Each structure stands twice: as C-alpha cells, then as structure tokens.
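**Q** requesting a structural model of the entry that follows:
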Amino acid sequence: MAREVTHEERGPTVLDESDMGDDDLIYVCRCGLSDTQPLCDGSHNATADEEDGVVYKYANDDADGERREIDEIVYENE
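**A** Below you'll find the predicted structure:
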C-alpha cells in the first residue's frame, strides 16, 4: 500500500525533550495523516486494512476523511 499526502512545509521541525511521551520516546508520523505532524497521533490506525500494491488518497489528508484508491500520483511539474 501507499498513500499520497500533500506537504506544504518547506523546512525541518526540531524535536526536543518536550516532544517525548510518558515512555521517554518520540513517535514520528510515517503515514502522513497525523494532525500533530511531525509527531504521531495514532492516525495510522485508519490504514490497517489498506492493501499492498494500492495507492490511497484520504480527503484533506485526514484519517477520518473519505479514502479512495488512485491510479497514479501525478506531479505538477511533470
């Protein structure tokens, strides 16, 4: 499975001790759906039933948004 996510930020986020959870770990989002980017908020749970080999788009890059399959990702500069 894969996901198309739109990113608008142009720079890095600096993480520090204030970003640590109760277990002294920092969880970074890899699914692209977290509302607390770059930190994980558990939104990846919405991806549990995605199928391998399929590209998905979530409406508004929101885990609660409508999920649809897309044929391919088209880049604006192509």
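
**Q** drop to CA atoms for contacts and neighbour counts, all remaining ones
**A** Will do.

**Q** what is the neighbour count of Glu66?
**A** The tally of other residues near Glu66 (other Cα atoms under 10 Å) stands at 11.

**Q** thought it was touching Ala59?
**A** Yes - with contact defined as Cα atoms under 8 Å, Glu66 counts as touching Ala59 (5.2 Å).

**Q** what number of residues lie near Tyr56?
**A** 21.

**Q** centre-most residue in this protein?
**A** Centroid-nearest residue in the chain, with Cα atoms, centre = their mean: Gly32, separated by 0.9 Å.

**Q** tell me the contacts of the residue nearest to that residue when sequence neighbours are not counted?
**A** Of all residues not flanking Gly32 in the chain, Val5 sits nearest, at 6.0 Å (Cα to Cα, 6 or more residues apart in numbering). Contacts for Val5 (Cα atoms under 8 Å, 6 or more residues apart in numbering) come out as 32-33, 57-58, 61.

**Q** quick one more, to check against the first:
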Amino acid sequence: MTRLVELEATGPRKLDPSDIDGEKGDVAICQCGLSESFPFCDGSHRRTEDEEPETTYVYEDGERNAVDRVVTVDDE
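**A** Below you'll find the predicted structure:
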C-alpha cells in the first residue's frame, strides 16, 4: 500500500531533551505521515493496519479513501 502525504515544513525538526517521552524514555518518529504531532508518532498509524497492499490511499479530514490513480503536473 501507499499513502499520499502532503508536508508543509521547509526545514528539519531538531530534537531536544524536551522531546523525550518521560514515561517511556524514548522518541518515536512518525513514518506513516498521519500523525497530528508530526514528526512525532501519536499512534495514528493504527488506522493503516487494514490497508490493502496494492491500493493507494489518501487520508483527508480523518477519513481514508482509496485512490484510483495519481496525476502529477510539472510547474515548468
């Protein structure tokens, strides 16, 4: 499966000691692109557990939709 993820950041996020989870003692970085606290994991990846392997998904306003095709346009 694939997901369409739009990001708006224009630079890196630098971690500091306040980013460490005091309870678990670690920092979890989001790899699914759905976290409300991106770049940190908030457990949103659980929504992806039943995604089909050959399907592309887009998540908008908390809802998941399958995408038939992806069209890109060059801005030249």
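
**Q** can you redo the contacts of Val5 of structure 1 as JSON lines with secondary structure?
**A** Below are these laid out as JSON lines (DSSP: H, G, I helix; E, B strand; the rest coil):
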{"residue": "Gly32", "secondary structure": "coil"}
{"residue": "Leu33", "secondary structure": "coil"}
{"residue": "Lys57", "secondary structure": "strand"}
{"residue": "Tyr58", "secondary structure": "strand"}
{"residue": "Asp61", "secondary structure": "helix"}
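
**Q** for Leu15 of structure 1, state which of those residues is nearest.
**A** Taking Cα to Cα as the measure, Leu15 of structure 1 sits nearest to Gly32 out of these, at 17.3 Å.

**Q** what about that closest one, distance to Lys57 of structure 1?
**A** Gly32 of structure 1 is 11 Å from Lys57 of structure 1, where distance means Cα to Cα, to the nearest Å.

**Q** okay, and the common contacts of the two?
**A** Among the neighbours of Gly32 of structure 1, those also in contact with Lys57 (Cα under 8 Å, 6+ apart) are 3, 5.

**Q** show me what stretch 68-76 of structure 2 is in contact with.
**A** With Cα under 8 Å, 6+ apart as the test, stretch 68-76 of structure 2 has contacts from Thr56.

**Q** nope, stretch 35-45 of structure 1 is what I was after
**A** Here stretch 35-45 of structure 1 makes contact (Cα under 8 Å, 6+ apart) with 13, 19, 26-31, 33-34, 62-63.
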